[in-house]
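[1] sharing a model that was predicted from the sequence below.
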Amino acid sequence: AYVIYTSGTTGRPKGTLIEHKNVVRLLFNDKNLFDFGPSDTWTLFHSFCFDFSVWEMYGALLYGGKLVIVPPLTAKNPVDFLALLGREQVTILNQTPTYFYQLLREVLADHPYDLRIRNVIFGGEALSPLLLKGFKTKYPETKLINMYGITETTVHVTYKEITWVEMEAAKSNIGKPIPTLRVYVLDENRRPVPIGVVGEMYVAGEGLARGYLNRPDLTAEKFVDSPFAEGEKLYRSGDLAAWLPDGNIEYLGRIDHQVKIRGYRIELDEIETQLLNVEGVEEAVVL
């Protein structure tokens, strides 16, 4: 269906091979968590260099809904974007937390727009539930949904509706795996860790990419054989997590030096590599 490039540790972005069936089962499966339909209006807010856009495009179009393409200048201005949400009567809004916090200031201020948003779906980076209290107070009927995701497992991996309970707990609760996927939290020997113990997240199921384009070594390193099911692959996320007692997952950051800026994965080593290419720079450290 597409090849989308993500950050790579050597300064060489890696092309992730996503098949049509990966995208289709994301939106159509036996235990679907969403009720998208032809009466919904979505925004195409994100760049198609970022796989959140796949969810936005096909979430709208495969259900016969309406897709409003957000002009780049509007996307950069929360005041203008809020006006668009009101004017187009948007019902499904997808946002990275960083941008939503900026939009939130305008939403909570006095404005003349009648918002009809049914779902706000977060993805791309860690969410701070505590910051959503004001929105939930003003729009109690709007569902706030946190979805952890990875490009290599086709946009989304987990689902968690954020209620007052999660806001009070103030943890980065990413919920449980969506239908067709499974999540394991494993130690360095790929053994499951107990509840509350930090480990690396591995993902299995029908969303896994075919691998990386023309990168067999990297594919073998990241898409490993499962010790739990013969013939099955696990994707090593590089993300730290722990099981909560209720069966949800708490996201705890990265194992490596990768950071996320507005949803984009960036390796700090890559920035160091670029700095070392600058004439007159002998050494560089990026924190």
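    Happy to help now that I have it.
[2] CA only for contacts and neighbour counts going forward, please
    Fine.
[3] looking at this structure, which helix is longest?
    Using DSSP state H, we find that the single longest helix of the chain is helix 97-108.
[4] tell me what that one is packed against?
    Here helix 97-108 touches helix 78-87, helix 133-138, going by 3 or more CA pairs under 8 Å, 6 or more residues apart in numbering; DSSP states H and E.
[5] again, 7 Å this time
    When contacts are defined as 3 or more CA pairs under 7 Å, 6 or more residues apart in numbering; DSSP states H and E, helix 97-108 packs onto helix 78-87.
[6] chain center to whatever helix or strand comes next after the helix it packs on, what's the gap?
    With elements assigned by DSSP states H and E, the helix or strand that comes after helix 78-87 is strand 92-95. The chain centroid and the centroid of strand 92-95 are separated by 12 Å under CA atoms, centre = their mean, to the nearest Å.
[7] okay, now the one to match up with it:
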Amino acid sequence: MAAWEILGCLCNGGTLVIRGSEWNQTLRQIATLICTPGILSQYTPEQYPSIKTVATAGEPSWQSLADLWASHGTYYNCYGPTETTIVNTMSKHITHQPLSIGHPTPNNNVYLLDSDLSPVPHGEVGVIWAGGRGVSAGYVDQHDKTAEKYKFDCVANDGTLMYNTGDLGRLRQDGQIDILGRVDDQVKVK
């Protein structure tokens, strides 16, 4: 996420604070934090009252963590695999509302498709496919894997690619997306 964090900060007039060896000291200097939920869970808003905005990505967040930080500021739950330049959905969480991965960010499309690559109805479970300008061209020197995970975007039908995330999701009536798990047994190793 480094490029997103750096450019997002500088392009919006922020002051970039580079993490030093003293992580706790760094946290006391900032107003906005972008990290994984696992890292964020080691801290509380009471410890770092200067942090007013938090965005998490890189792994699934959970309700109690989102509620805790949203009750002290602004909490964004972000989602997106590396193959789609990290973040392709985002939700501004409201305390005690069901946690969601939100809506697609600009220049991104997110589809919930069945095994025939047809959109599933609202409320039904489908595989999350990501489309839009942020989708990579595939895996270097891994043509079979690229052919398996990437398809031409049959929903936008504009000649671009879409990527099979392998995640299961459901589209709410309000247009937000809930993530429900994986179609396989992939585990993220840190």
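    Yes, it's here. Predicted, not measured: the structure shown is a model, and the values here were computed from it.
[8] related to what we said a few turns ago, so what touches the longest helix of structure 1?
    For helix 97-108 of structure 1, contacts defined as CA atoms under 7 Å, 6 or more residues apart in numbering pick out 78-79, 122, 125, 127, 135, 262.
[9] same check, this time on stretch 62-81 of structure 2
    Outside stretch 62-81 of structure 2, the residues that touch it by CA under 7 Å, 6+ apart are 41, 45, 52-57, 86-96, 99, 101, 165.
[10] just the buried residues of those.
    Using 16 or more other CA atoms under 10 Å as the burial test, the contacts of stretch 62-81 of structure 2 include 45, 52-57, 86-95, 99, 101, 165 as buried.
[11] secondary structure element for the aligned residue in structure 2 for residue 239 of structure 1, which one?
    For residue 239 of structure 1, the aligned residue in structure 2 is residue 167 (criterion: TM-score structural alignment). For residue 167 of structure 2, the element it lies in under DSSP H and E is strand 161-171.
[12] what's the separation between the residue nearest to residue 60 of structure 2 when sequence neighbours are not counted and residue 115 of structure 2?
    What sits nearest to residue 60 of structure 2 in space, not counting adjacent residues and going by CA to CA, 6 or more residues apart in numbering, is residue 37, at 7.1 Å. The gap separating residue 37 of structure 2 from residue 115 of structure 2 is 31 Å, by CA to CA, to the nearest Å.
[13] residue in structure 2 paired with residue 202 of structure 1?
    Counting by TM-score structural alignment, residue 202 of structure 1 corresponds to residue 129 in structure 2.
[14] ok, the nearest residue to that match once chain neighbours are set aside - contacts?
    The spatially closest residue to residue 129 of structure 2, leaving aside those adjacent along the chain, is residue 164, at 4.6 Å (CA to CA, 6+ apart). Counting by CA under 7 Å, 6+ apart, residue 164 of structure 2 makes contact with 128-130, 149-150.
[15] quick one: which of those sit in helices?
    Secondary structure from DSSP H places residue 149 of the contacts of residue 164 of structure 2 in helices.
[16] buried among the contacts of residue 164 of structure 2? Make that a PyMOL selection.
    This is the PyMOL syntax for the buried subset of the contacts of residue 164 of structure 2, where burial follows 16+ other CA under 10 Å:
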select buried, resi 128+129+130+149+150
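[17] and which of the contacts of residue 164 of structure 2 is nearest residue 106 of structure 2?
    Nearest to residue 106 of structure 2 among the contacts of residue 164 of structure 2: residue 130, at 12.5 Å, using CA to CA.
[18] which residue is the nearest non-sequential neighbour of the closest one?
    Excluding the flanking residues, the one nearest residue 130 of structure 2 by CA to CA, 6+ apart is residue 110, at 4.6 Å.
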